[in-house]
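K.L.:
Could you work out the structure for the sequence below:
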Amino acid sequence: MVARTRLRVHDEPAFVLHQHDWSESSLVLEVFSRHHGRVVLIGKGVKRPTSQYRAVLLPMLPLRLDWSGEAEVRTLKAAQFAGGHVMPAGDALLAGYYLNELVLRLMTRDDPHPVLFDHYAAALAALAAGEDVAVTLRAFELLLLRTLGWLPDLAHEGLRLLPLAADQAYRLLPEAGLQPCGAEDSGALPGGHWAAVERALAAADPWAALRAQPALLATAALRVGLAALLHYHSGVRAFRTREWMRAVRRVGPLAAPSTNEPAP
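P.N.:
Okay, here's the model as predicted:
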C-alpha cells in the first residue's frame, strides 16, 4: 500500500483576513492566499510570548506562509513578513477590514483567483499610502464582482441588451443588470458613465485604469448600485465594517476593532 503524500505549501503570498482563539496558545486563521484562495490554518502556539510569529500574523500585512495538510483546516508551519506596506491607520484601517469582510463573505474556500489577490494587495497598499478611500473601495468592489461573475455588462441594458444611451439614466439591479430610470432615482448614473466604467474594467490593467479616473468611482450613485449587488450575493443586509465606519463618522475616532471578535 502506497502512503499518501501530505500536501505541503511553501512560501505562499498571503494575507490574514481574520483570526480567533483556538486554545490558550493557538489561533484559527482565515487566510487569503494567491495560489490557493481562501484557506483556514491552525497556528499552534503562535500566541505564546516567545512565538516569533505573534507580531507577524496580523490582518493586512503582506506575508509568506508555509502550511501542510489536506483537510479543510491545515496547519501553519512558518510565517514571515514579506515586506512592503504596513497596516493602514484611521479610516483606512476600517476600510481594510471592510475589504477583508468582502473576501470572507463572497469568496468560497479553496477557490484561487491570483489576479484578484493582486488587486486586493494593491488596494491595501493604496489604503496604507493614504490614497482616496472611496475610490479604492469602489475599484476593488468592481473587480471583485467582475471576477466572481456577478457584475453584468455595464455597456448594455440587462434585459433588452441594447447599447446604453449616453444621456439616459440607468440604475444597477442585482437580478436585471442596468435598467433605465429617472435621473433622480437612487443609484442612477448616465449611460455614458456606466460605459466608461466598463471600458476601464476591460483594460489590460483594470486596477490602474479605474484608479486613473477617480471621478468615475467617487459617486454616491455607484456606491449604492454596487452595494445592492454585494448585499444580494453575500446574503446579508449590512456589512459589519460598514456599520463601524458609520459609527466613526458619527462619534469620532474609535479604537480599532479586535481581530479576535467572531468572524463576520
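K.L.:
CA atoms for contacts and neighbours, from now on please.
P.N.:
Fine.
K.L.:
I'd assumed A123 was in contact with M60.
P.N.:
No - counting by CA atoms under 8 Å, M60 sits too far from A123 to count as a contact (10.1 Å).
K.L.:
one more to line up against the first:
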Amino acid sequence: MSRQSAGEYAARTVPGMSAARIAPRRVADEPAFVLHSYDWSETSLIVEAFTRAHGRVALVAKGAKRPSSGFRPVLLPLQPVRLGYTPARDESADIHTLKSADWAGGHVMPSGEALLSGLYLNELLLRLLARGDPHPVLFDAYAAVVRVLADHQAAALEPVLRSFELVLLREVGLLPSLDVQTLTLAPLRGAQPYVLVPEGGLREAAPSDRVALPGTQWHALQQALDAPEGGFAAVLRACAPVSAELKPLLRTLLQYHCGPALLRTRQLMKDLQSL
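P.N.:
Next up is the predicted model:
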C-alpha cells in the first residue's frame, strides 16, 4: 500500500481523521553527528545533523538552550550520537522535530588543529550534501576520520583529510574517473603526469602546472575507491604517499563546487597561520 493510499484508507476507516493528519513515522536510535547548530528561538536550536540512514537532516531541538536541557551536553560537533526525531507532517518540509539525543561514546572532542580540520569537514558536508540524501559509505568514512582526529594522530591528519575529500567528491558525483583522461577517455600512461582541474577533469599536465601525479598513482587511487572490500582504509593507504600533491588539487576542485566564497574554516586557518 502506498503512502497516499494508506492515508486515504485511514481517512475512510477512522471517523474524523483525514489523510493529512496521519502521524509520521518516528526515526529512533539513528547514528549521527552534529554538523552545525544555530538559534531558532530564545530557547531552541536548529541542528544540522549527518545521519547514516537518512543523510543530512535539519532538526528543531526545542528547549536546547535552557540550562536544564538534556540536549545541551550532547548536541556537540565531532561526537558520535544517536538521535530520535519525528519527521515533518508536510512531506515538502525538511525541518523535523528532535525527540531524543544520546552520546554514543567512543572518544573525546578533538582540539587544536584537529578540531579545525573536523569543522572544515563539517562545512564541506553542509555545502555539498543535499538534505535527505543518504550516503552510508560517506558516513562511515566521516566516522573513521573523526576517530583519527580525536586521537590527535598528527602524522595521519593530511592523509585522512585527503582520503575523505576523495570519498566525498565521489559520493556526491563530482569526481571524474581517475583511470582515464576525462575529455578524451584516453587511458593514462604510467609515468606521464596528470592533473585534476575543475572544468576539465583529469588531463595531461602542462609545463605550467605546479603539481601533478603520474598515471600509476591516479590508477591506484581509482582502484582503492572501487575496492569492494577495505572501504575507507583502502583509500587511505592509496592517499598516504601522495597526500601533499593531492592537497592543492582537491582543495581547488572542492572550492569550485562550493562556490566563489572562501570556506570559512579555511579562512580561519589562514588567519591563524598569519598571526
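K.L.:
Can you calculate the TM-score here?
P.N.:
After superposition, the two chains reach a TM-score (TM-score structural alignment, normalised by the length of the first structure) of 0.89; 250 aligned residues with a CA RMSD of 1.6 Å.
K.L.:
In the stretch 1-150 of the first structure, mark out all the helices, start to finish.
P.N.:
With DSSP state H, counting those that start in this stretch as the criterion, the stretch 1-150 of the first structure has helices at 91-106, 114-128, 133-147.
K.L.:
between those, which gets nearest to K77 of the first structure?
P.N.:
Evaluated with CA to CA, these place helix 114-128 nearest to K77 of the first structure, the distance being 21.7 Å.
K.L.:
mean deviation of the closest one from the second structure?
P.N.:
Helix 114-128 of the first structure, aligned to the second structure and superposed, deviates on average by 0.9 Å (mean CA distance after the TM-score superposition for the first structure).
K.L.:
what stretch of the second structure does that helix fall on?
P.N.:
The aligned range for helix 114-128 of the first structure in the second structure is 136-150, by TM-score structural alignment.
K.L.:
try stretch 95-105 of the first structure
P.N.:
The alignment of stretch 95-105 of the first structure onto the second structure (TM-score structural alignment) covers residues 117-127.
K.L.:
What of stretch 159-175 of the first structure?
P.N.:
Going by TM-score structural alignment: stretch 159-175 of the first structure matches residues 183-199.
K.L.:
could you redo the helices of the stretch 1-150 of the first structure as JSON lines and give each row distance to V251 of the first structure and mean neighbour count?
P.N.:
Output for the helices of the stretch 1-150 of the first structure, formatted as JSON lines (distance: least, CA to CA, whole Å; neighbours: other CA atoms under 10 Å):
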{"stretch": "helix 91-106", "distance to V251 of the first structure": "13", "mean neighbour count": "21"}
{"stretch": "helix 114-128", "distance to V251 of the first structure": "22", "mean neighbour count": "20"}
{"stretch": "helix 133-147", "distance to V251 of the first structure": "19", "mean neighbour count": "20"}
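K.L.:
which ones are touching A134 of the first structure?
P.N.:
217-218 (CA atoms under 8 Å, 6 or more residues apart in numbering).
K.L.:
how many other residues sit next to P174 of the first structure?
P.N.:
Neighbours of P174 of the first structure under the rule other CA atoms under 10 Å: 19.
K.L.:
Could you do L154 of the first structure as well?
P.N.:
Applying other CA under 10 Å, we find 23 residues neighbouring L154 of the first structure.
K.L.:
Confirm that it sits in a helix.
P.N.:
No - according to DSSP: H, G, I helix; E, B strand; the rest coil, L154 of the first structure belongs to no helix; its state is coil.
K.L.:
Surely it and H193 touch.
P.N.:
No - between L154 of the first structure and H193 there is no contact under CA under 8 Å: 9.3 Å.
K.L.:
May I ask which helix or strand encompasses the aligned residue in the second structure for A247 of the first structure?
P.N.:
Mapped onto the second structure by TM-score structural alignment, A247 of the first structure lines up with D271. If you go by DSSP states H and E, D271 of the second structure is part of helix 264-273.
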